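**Q** predicted model and sequence follow; I will ask about them next.
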Amino acid sequence: MARWEPNARERLVRSAVELFAEQGYEATTVTEIAERAGGLTKTTFFRHFADKREVLFAGQEIHGRIVAEAIAEAPASATPLEMVGLALDGLASSFTEDRRDIGRKLRTVVAHSAELQERSAAKRAALSETMARALRTHGVSELVADLAADLGVRAFYRAFDQWASSADSRTLVEYVPAVFSELKTAVSVLE
């Protein structure tokens, strides 16, 4: 692969995940990632990512935008959980089947690094805050927006983990509503 080939960002992500899975996050250098991505340079890597940790969390801003737009476009009559459901549907549809293997490897890499676990938790919190902000903009009270967003983000990541670790043919779009429904049922029996 030559340096000029398209999709450098995607190639860097795939290379990083592969290398981290093979030799560990701490043992992998940016130079190795760039070289694995088809002879790219460190400079090219840093044009796309601030550091090697960020290569694993690429797309966070896109996910936030998807969630916010889905809630903004929800009908005025939608309940907070219906709006969250629409946001989750939009988010899940952005994950194509080729992301399953990346997700499987990524889960393992993150599980073995305290630094990456911390970054993953921050990413989840940011997605929840984006969702809650969009709900508040749609007229939902702060407390209800926060709770609905937290439930939605929990459902998404639980569904993602199930999807990434499964070998069945169901898509993430099929996993998310089922898990969201399970969590809503669980919440209803808390009283």
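**A** It's in.

**Q** hey, let's count contacts and neighbours off CA atoms from now on
**A** Fine.

**Q** now the end-to-end length of stretch 87-101.
**A** End-to-end distance of stretch 87-101: 23 Å, with CA to CA, to the nearest Å as the criterion.

**Q** please apply the same query to stretch 26-34.
**A** Per CA to CA, the first residue of stretch 26-34 is 16 Å away from its last.

**Q** buried residues, that stretch. List them.
**A** Neighbour-count burial for stretch 26-34, with 16 or more other CA atoms under 10 Å as criterion, is recorded at 28, 30, 32, 33, 34.

**Q** could you list which of those belong to helices?
**A** Assignment to helices by DSSP state H places the following of the buried residues of stretch 26-34 there: 30, 32, 33, 34.

**Q** next up, a second structure to put side by side with the first:
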Amino acid sequence: MARWDPNARERLGRAALELFVRQGYDRTTVAEIAERAGLAKSTFFRHFADKREVLSGGDVLARLFTGAIAAAPPGAGPLEAAGAALAAAGEQAFTAERYGTVCERQQVIAANPELTERELLKREALVTALTAALRERGVPEPAAVLTAQLTLLALGTALARWTARPGQDFTALAREALTTLRDTAATL
């Protein structure tokens, strides 16, 4: 591939994931990632601060979630808006075409405490973004925070089930998880 190819970020992401799976996260260097992608090491650092960032996907999920919450019909309640956010994730981030990549990413993260810690921090950032989006819809405290937390619990549950069973529809799994969590919370 040419060094000037415009999809450098995606190439670096694919190269990093392939290397992380094959030889381990700790044993992979930025120079190796750049070389595998056919790019210069300096190009890597134009796109990512460090090799942890290459797995983060930026704030794509936050944008999907907050965009879907904002676009939910005006009369939609907090959990309906959360369901729309999970559906958007299923339609764009957790698709059948991305199944293998998502599974590999989860495998690499689970094997590395540093990456697991980073995922927890990203989860908190997602809760903050969801809470803000819900507040903008007029959802009061503590309902906005609780809905954001339930959304992330549903996401985690659906993601675990989806990666464990190929061929499942992520959106259906997320909807089921959110319904179960809502019903469980109602019995407390």
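**A** Looks like it arrived, so ask away. This one's a predicted model, so the numbers in the text were calculated from it and none came from an experiment.

**Q** now check the second structure for the residue matching residue 138 of the first structure.
**A** If you follow residue 138 of the first structure across to the second structure using TM-score structural alignment, you land on residue 137.

**Q** and that match, how far from residue 186 of the second structure?
**A** Taken as CA to CA, the span from residue 137 of the second structure to residue 186 of the second structure is 23 Å.

**Q** also residue 64 of the second structure?
**A** Distance check for residue 64 of the second structure against residue 186 of the second structure: by CA to CA, it reads 27 Å.

**Q** coming back round to it: so the match of residue 138 of the first structure touches residue 72, yeah?
**A** No - between residue 137 of the second structure and residue 72 there is no contact under CA atoms under 8 Å: 9.4 Å.

**Q** got the buried residues of stretch 26-34 of the first structure as a markdown table, with distance to residue 130 of the first structure columns?
**A** Shown next, in a markdown table, are the buried residues of stretch 26-34 of the first structure (distance: CA to CA, whole Å):
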| residue | distance to residue 130 of the first structure |
| --- | --- |
| 28 | 32 |
| 30 | 30 |
| 32 | 34 |
| 33 | 31 |
| 34 | 32 |
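
**Q** picking up where we left off before, out of residue 137 and residue 186 of the second structure, which sits in the more crowded spot?
**A** Legend: neighbour count by other CA atoms under 10 Å for residue 137 of the second structure and residue 186, higher for residue 137 (20 against 8).

**Q** work out for me the element the closest residue to the more buried one other than its chain neighbours sits within.
**A** Counting by CA to CA, 6 or more residues apart in numbering, residue 70 is the residue found nearest to residue 137 of the second structure once chain neighbours are left out, at 7.1 Å. Using DSSP states H and E, residue 70 of the second structure sits in helix 60-71.

**Q** what span of the first structure is that helix aligned with?
**A** Using TM-score structural alignment, the match for helix 60-71 of the second structure in the first structure runs over residues 62-73.
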